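Below are the sequence and a predicted model; questions follow.
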Amino acid sequence: MVHPQQATIRNRLLRAISSEDFSRLAPFLQCLELAVQTTLIAPDRPVEHLYFPESGIFSITANGPEGGVEVGMVGREGLVGAVPILTGSDRIPHDHFVQVPGRALRIAVAPLHEAVEESEPLRALLLRYLQAEIVQIRQTAFANARFTIEARLARWLLMCHDRLDGDEVQIKHDFLALMLGVQRSGVTLALQNLEGAGRIRSRRGCITVLDRALLEALADTSYGVAEAEYARLIEGA
């Protein structure tokens, strides 16, 4: 049986929990509209809230002197802040912020902890989600080590496409370069190559996916493993 409020939820993780467990969380969920580059969890600071995205894209970055590199991406399939809280910590050395503006359901740490302590099925589901997130991060390392910039860009666009409504990704080239950990000139050339092959259309601040199948062919095995793991673990596919 589905909780009445649960039927209107777009977050796939919240939709996967039982009606009873959703009832534990529902009174503490606060809907927020989040602007681009809003910091949700700052590096090495106590985590106070977690976020179940309903729309938009949220990046996890490792930061250095030359800027940040994306090491994880969360959208409406997941939970922002899962790693430190579910592993018994209260902080993490990575930045969590809004990459594409959207909406999220925010919950304070204490009621989520209480719900997890009261419900073994909820704990098990969130730990399975944690595994799916770890697989995504490891696939990112694999892609960065073994694939060309064009293939990595194709993978990144597919991941964004999975989390957005429509075919447009609103992002600037210099920001995309930081996310992929490459020079801006490399991103520009890669975008030109993808556009020339009919895979995308690139305009200032906006990339439109034209042919998803061609992007998947280019991304090859860098894309799909994490997505299949999420479906298996969370949705029983």
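Great, that's in hand. Keep in mind that this is a model prediction, so the values were computed, not measured.

use CA for all of it now, contacts and neighbours both
Will do.

Contact partners for the residue positioned nearest the centre of the chain?
The residue lying closest to the centre of the chain (CA atoms, centre = their mean) is residue 74, at 1.3 Å. Listed by CA atoms under 8 Å, 6 or more residues apart in numbering, the contact partners of residue 74 are 53, 57-60, 80.

Please compare the first structure with the one that follows:
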Amino acid sequence: MVSLQDPNQNHLLAALLDAEFDRLSPHLELVQMKLGDILYESGGKLEHVYFPTSAIISLHYLLENGSSSEIAGVGNEGVLGISLFMGGNTTPSRAVVQTSGYGYRLKAHVLLEEFNRSGQVMHLLLRYTQALITHMSQTAVCNRHHTVEQQLCRWLLLTLDRLTTNELTMTQELIANMLGVRREGVTEAAGRLQVQHLISYRRGHITVLNRNGLECQACECYGVVKKEFARLLSDVQHRQGRESARV
């Protein structure tokens, strides 16, 4: 429900000092994000940035022939729209809602003004950006060198890290589009994981039954991304815990 949403559910917003949060909070607008909604088109001007709380956004790179694949995902750990403060005003990727939920929208110029104060917000966003670049780089390596089954495990684990449940609403066709592979490949990979009782899949719903087993099946790419986010944003999680306790 909308009433259960709070900006502090986003790790970056929760990490802000009181003065910084107080400057931004009047401008935060709660928005519902539905599965399949397109928040940015490739090459589009950034009018807003988004801080997801319960939604997950997938960044897709589009090819000239219309095909695409996911280059990264953004959930409650981060912010959508890093191109804004990295020196550009457009994004080369399409941003599509992968998991429906909520998030907070902020006008681009408001965040940019805060970023240009060269305070904690700037340092926090730059560290998050470094972690996101690692995520993108590792995704490219994984898609080139690892099996569809390993890619599927990586994708499932990264998605689970952003959810409070072990159930995902996602068709195999959508997963295939995320990974940039044929649907048949995803069907075979998901079937092998189901035979091993690691997941259960039916009618567009995936339930992870054995997370530890899924981690054993995944390639090293999941661990690399998770460790980099933890290394760069470990104090973010600490301050978030303190903020939650204060509230």
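Yes, it's here. Just so we're clear, the structure is a prediction, and the values are computed from it rather than from any experiment.

Could you get me the TM-score between them?
Once superposed, the chains reach a TM-score of 0.93 (TM-score structural alignment, normalised by the length of the first structure), with 231 aligned residues with a CA RMSD of 1.5 Å.

So what's the residue count around residue 130 of the first structure?
Counted by other CA atoms under 10 Å, the residues lying close to residue 130 of the first structure total 20.

Helices along the second structure, start to end?
Ranges of helices within the second structure are 11-15, 18-24, 108-115, 120-145, 148-160, 172-179, 183-195, 211-217, 220-246, based on DSSP state H.

Would you convert the contacts of residue 74 of the first structure into CSV that also reports distance to residue 26 of the first structure and neighbour count?
Formatted as CSV, these follow (distance: CA to CA, whole Å; neighbours: other CA atoms under 10 Å):
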residue, distance to residue 26 of the first structure, neighbour count
53, 15, 30
57, 22, 24
58, 22, 31
59, 25, 24
60, 26, 23
80, 17, 23
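
May I ask which two of the residues you listed are separated the most?
Largest separation among the contacts of residue 74 of the first structure by CA to CA: 53 and 60, giving 13.7 Å.

Among the helices of the second structure, show me which one is buried the most.
Of all the helices of the second structure, helix 11-15 carries the top mean neighbour count, a mean of 25, counting by mean count of other CA atoms under 10 Å.

Against residue 82 of the first structure, how distant is the nearest residue to residue 78 of the first structure once chain neighbours are set aside?
Distances taken as CA to CA, 6 or more residues apart in numbering place residue 13 nearest to residue 78 of the first structure, at 5.6 Å, with adjacent residues excluded. Using CA to CA, to the nearest Å, one gets 12 Å for the distance from residue 13 of the first structure to residue 82 of the first structure.

Same question for residue 46 of the first structure.
With CA to CA as the criterion, residue 46 of the first structure and residue 82 of the first structure are 13 Å apart.

who's more crowded, these two?
residue 82 (17 against 13).

ok, the residue lying closest to that one once chain neighbours are set aside - contacts?
Spatial nearest neighbour of residue 82 of the first structure, excluding adjacent residues (CA to CA, 6+ apart): residue 130 at 6.7 Å. If a contact means CA under 8 Å, 6+ apart, then residue 130 of the first structure has 82-83, 86 as its contacts.

Also residue 103 of the second structure?
With CA under 8 Å, 6+ apart, residue 103 of the second structure has these contacts: 7, 30-33, 50-55.

mapped onto the first structure, which of these are still contacts?
Retained in the first structure (both residues aligned by TM-score structural alignment, their matches' CA atoms under 8 Å) from the contacts of residue 103 of the second structure: 30-33, 50-54.

Would you mind measuring from residue 237 of the first structure to residue 228 of the first structure?
8 Å.

Please tell me I have it right and residue 112 of the first structure contacts residue 27.
No. Contact criterion CA atoms under 8 Å: residue 112 of the first structure and residue 27 do not qualify, at 11.0 Å.

hang on, the earlier thing: tell me which of the contacts of residue 130 of the first structure is nearest to residue 134 of the first structure?
residue 83 (8.9 Å).

Nearest spatial neighbour of that closest one, chain-adjacent residues omitted?
That would be residue 130: by CA to CA, 6+ apart, it lies 6.6 Å from residue 83 of the first structure.
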